[in-house]
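> only geometry, no sequence info:
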């Protein structure tokens, strides 16, 4: 059966016109002519055999292919074209390969970095899976200078990531079709002229194979799909910082070794019904590198959105109605910026990134086409502006080294919020009404098919809600080996103290510590308040010193500053410090407490004030513990952050 590439398979999609067929044929002829000059033979566009079609194409987008079928197509593409190579970047919890398809016209299929062979990077990724006592600068990580120098190739690298939520499979089918069109049909083959392309067709491979028809209630096709989480029920798109999943640990090794210059992460959104084909959110705003934000805001997004508009596709910044009943009250942009998420993590690594969320109620065919076009327009933009992208990335890394990842005022933002500043928009909604519900006892929205354009406002300006001034370095005692192992995974540079040292540091003490009653992402996270104090502290030989003059300084701050929502403390890596391990018998403590009352008038008044609390007054144990906590027998390390913050940069060189 003769078929055409995906860009030609879509004729009319739910009222939206596909890109003109002659446009794709024109690109095909240009690309094929260039390839023939280079000695590469492509299959004629009109004669693509059925074996090159994706499972989705063969079933008219009623179905999507399984894992084995996806890997087989990747291998087939790599066998067919000298410009592609299939490899695995790790193994899932259930033992499946994590697939990676690399496309490179220069056949650069190894993540070589200037001054460091690929084997060393592979060893670094392998070593990061274990606790290592090696100096990370010398053995595992790239130096700041090497990172600034970047890969040997002058071409930028783009990473297309799909199926991190394996029920949202548009990216898988779109990226496979795009790779097929480039490599086999020659359609858009010129996209490899100016970049190297990495494709992860399925990230959450185990979740993908939890295949079934009931995994996505809010989604319009395909007939069956994968599951949101991994085999151990972890959401990979909440795991970028804590890196509990073996799949995420493997991804961090890939990210560290290949150092992509741009990340596109493909999803399908839930939420209200509307006319839009796709929602998106990109890495721009305060706290992110201004050069990266500038390239994204001034070059990438305008060209991407113009390309979509030319194809009749509607796109809008990821947003939510403030009042579902009255859309004129406005929409709030998504304020959930946190590096636990893919695009936020990449942004804090000084890389442009975009989260693509096709509208889940659109037909699957339409969602795949939209994702395909988002990917294609992204690659076209990088081809046109690759030099500017590489310059922005290199400058961002160098700026992070110079500023410790900070803003002009020297601070690193840790939390963000959406401001009340608004701009007028016309939101493309659908007619809606509300009907009473016997089930809920309230009302439920019912959407119609009629388009409704609503004049309203958008509040999508992000502002900093909390920030800190980063220290010269963080000092982590060697016994916290699991934390140190995570530093290796993230590619953070550090060295170890050769001998015991007493140093002036800032210490955090936690107050009003409370724990959630249910786990979140497999962990019990504490809530707390933080109080800082400065003191001399002794650090043992082997203590890890994390200097902040490094490209990934923002990641270091978000991991090691307890106030950050994705810090090691917030994710429960230091939960043991909140536990009381020693106790006092009442018959021993009571006489001591009486002496303390007799000798300290201020303590006596403090105790009297506490007795005004009826619960406290009626709890003999709590009353005794009040005095125990204020005695010299109390554990001075409880509720105290074991990580020290070295503020004096002049001391840093003497520690190496």
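Yep, it's here. As the structure is a computational prediction, the values presented were derived from the model and not from experiment. Numbering: from 1, shown residues only.
> all contacts plus neighbour counts: C-alpha atoms, from now on.
Fine.
> show me the contacts for the most centrally placed residue in the chain.
Central residue of the chain (C-alpha atoms, centre = their mean): residue 342, 1.7 Å from the mean position. Neighbour list for residue 342: 237, 240, 265, 355 [criterion: C-alpha atoms under 8 Å, 6 or more residues apart in numbering].
> which one of those residues has the most neighbours?
For the contacts of residue 342, neighbours were counted using other C-alpha atoms under 10 Å, and residue 240 has the most, 25 neighbours in all.
> Now for that one: which residues touch it?
When contacts are counted by C-alpha under 8 Å, 6+ apart, residue 240 touches 248, 339-342, 345.
> Most widely separated two among these?
Distances among those were taken as C-alpha to C-alpha; the most separated pair is 248 and 339, at 13.3 Å.
> More neighbours: those two, which one.
residue 339 (28 against 23).
> On the three-state scheme, residue 598 is what?
helix (DSSP: H, G, I helix; E, B strand; the rest coil).
> Kindly report the same for the one 5 residues further on.
Three states are possible here, and by three-state DSSP the one that applies to residue 603 is helix.
> what's the neighbour count on it?
Neighbours of residue 603 (other C-alpha under 10 Å): 15.
> Can you tell me how far it is from residue 613?
Applying C-alpha to C-alpha, to the nearest Å, the value for residue 603 to residue 613 is 16 Å.
> Likewise for residue 340?
With C-alpha to C-alpha as the criterion, residue 340 and residue 613 are 40 Å apart.
> Put this next to the previous one:
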């Protein structure tokens, strides 16, 4: 009898298992609440137990102490990314909760994963990878008031993580453990398509969902052609059929959308800008903050469904395009480092908005802007979405990095950059940059005093490198990551993020009363330097009047001057010079 009862109990438990994951916290709350981190992970753990086509994988740490998870949906039950690439599967990576106050993707992904498993509708050729909740830290800092302009949910997380970092500015500098663990996931799975779910701020209009694709002009042309010619138009068409018309993210030129909108230029600090460095097509869907939370979740659910449909349909094309793009980037010679909007390339689009009007403020009495939802309109507005490179560089044969710069090497390794090491001390003919000028932000941005407007002087030197120093040949699919981090003038270079700031400080100088005699002897021994000083005095009256300035001129043009001051430590090998490497 006992064994029969026990068997019956186990059978009932087994039959009840699918019901455990039937409803998400969002659904149980009548679509007014978003799931907490413990609820999210418990839900995915239950799905993984119920369905062998899914697996919850633990990756590296976050700043909060919890690991970053990846939920993988694979119809073939294969969860090895290397084997899946051999089987020619596509990878769609969905990232949720980078800003936990924008949680629609968290709840939509939970329901989507359940429905795909429960209905046995996983795609044949696409593996779906979901980061359930990226900014775990921020999700615990929960309230209903941190996003003053947002319509629900009841409570949600905070934008910053536990170090008050905006994680969607951290994909190059990698100050957070979250970012390092994300990059481990990204470069292990190498997705062809990446979606990072968000909620917008800004103007009021009729759309529930706006869309930021990877900036087309920065993306490899092979990928850009498919993005603009097929993928984006089909996303718009499918979503309109599901009741959610799409519109580009409303980045208004003026105060209201009628003034026109510009495309969003995402440098590599952003998730989609980072993805583009690896020849991944990225998207940042932004639901409209004033629409009800249930509608925002539903629109996100249907958009994620649509990505799966299209990626499955175009799996072969997407895979072929990625291989071609990787090969093209490995062979590419010239790279854009900074970009500017092309003001002459203007288009128009149909926009459904609300009339912007003025009325007296109940706070100040002054006129204030409001959008009149009782006065909707459909009209054509101007759109600028073409960018051109304002700074370009030709790639070298290789970069050589002294092993002292360990943090740089660590990030290159995380991003699957192929590195070699010198096996013996060597003098190598390289192009060397001297930092001649740069601007620095007056206040901190995400924990850094960010540099910009870098001006360089290039000189040729036979520099001494040592066994163990790193050599990076620029013939890899990862070329864009290599160049846009190692070229100082790139928008999000390691230099601009302060990785090399120690070179900006001079370590030695002189006592003037001693160096006066040395300088006099230098000018006697070097008539060309004496002539150069005389010419400078003619050209610069201030120099001619200052003995101190003339002494400094001699010092800076002598062998006594510190050669490493303001010298960027990464050498550019521009010729085929034989190196001893392993």
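Cool, got the structure. Only a predicted model underlies this, so the values are computations on that prediction, with no experimental measurement involved.
> what does residue 228 of structure 2 align to in structure 1?
Residue 228 of structure 2 maps onto residue 297 in structure 1 when the alignment is built from TM-score structural alignment.
> Any chance of the contacts of residue 240 of structure 1 in TSV with secondary structure and distance to residue 443 of structure 1 as columns?
Listed next are those as TSV, based on DSSP: H, G, I helix; E, B strand; the rest coil; distance: C-alpha to C-alpha, whole Å:
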residue	secondary structure	distance to residue 443 of structure 1
248	helix	41
339	coil	36
340	coil	35
341	coil	33
342	helix	36
345	helix	39
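> need the contact list for the closest residue to residue 63 of structure 2 other than its chain neighbours.
What sits nearest to residue 63 of structure 2 in space, not counting adjacent residues and going by C-alpha to C-alpha, 6 or more residues apart in numbering, is residue 177, at 5.4 Å. By C-alpha under 8 Å, 6+ apart, residue 177 of structure 2 lies in contact with 60-63.
> Which of these are conserved in structure 1?
Retained in structure 1 (both residues aligned by TM-score structural alignment, their matches' C-alpha atoms under 8 Å) from these: 61-63.
> Break down the stretch 351-500 of structure 1 into its helices, ranges please.
364-403, 481-490 (DSSP state H, counting those that start in this stretch).
> I'd like those as JSON lines, with distance to residue 624 of structure 1 appended.
Output for those, formatted as JSON lines (distance: least, C-alpha to C-alpha, whole Å):
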{"stretch": "helix 364-403", "distance to residue 624 of structure 1": "49"}
{"stretch": "helix 481-490", "distance to residue 624 of structure 1": "35"}
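> Which among these is found nearest to residue 646 of structure 1?
helix 364-403 (15.6 Å).
> List the buried residues in the closest one.
For helix 364-403 of structure 1, burial by neighbour count (16 or more other C-alpha atoms under 10 Å) applies to 364-383, 385-386, 389-390, 392-401, 403.
> and that helix, what other elements does it pack with?
On a contact count with 3 or more C-alpha pairs under 8 Å, 6 or more residues apart in numbering; DSSP states H and E, helix 364-403 of structure 1 meets helix 144-149, helix 170-180, helix 290-295, helix 301-310, strand 353-359, helix 553-560.
> Report the aligned residue range of structure 2 for the second one.
Residues 104-114 of structure 2 are matched to helix 170-180 of structure 1 when aligned by TM-score structural alignment.
> Against structure 1, what's the mean shift for the matching stretch, could you check?
When structure 1 is superposed, stretch 104-114 of structure 2 averages 0.6 Å from its matched positions, counting by mean C-alpha distance after the TM-score superposition for structure 1.
> what comes up buried for that stretch?
Neighbour-count burial for stretch 104-114 of structure 2 [16+ other C-alpha under 10 Å]: 104-114.
> if we can go back for a sec, for the contacts of residue 342 of structure 1, which ones persist in structure 2?
Shared with structure 2 under both residues aligned by TM-score structural alignment, their matches' C-alpha under 8 Å, the contacts from the contacts of residue 342 of structure 1 are 237, 240, 265.
> okay, the residues you listed in JSON lines with distance to residue 101 of structure 1 next?
Formatted as JSON lines, these follow (distance: C-alpha to C-alpha, whole Å):
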{"residue": "237", "distance to residue 101 of structure 1": "21"}
{"residue": "240", "distance to residue 101 of structure 1": "21"}
{"residue": "265", "distance to residue 101 of structure 1": "15"}
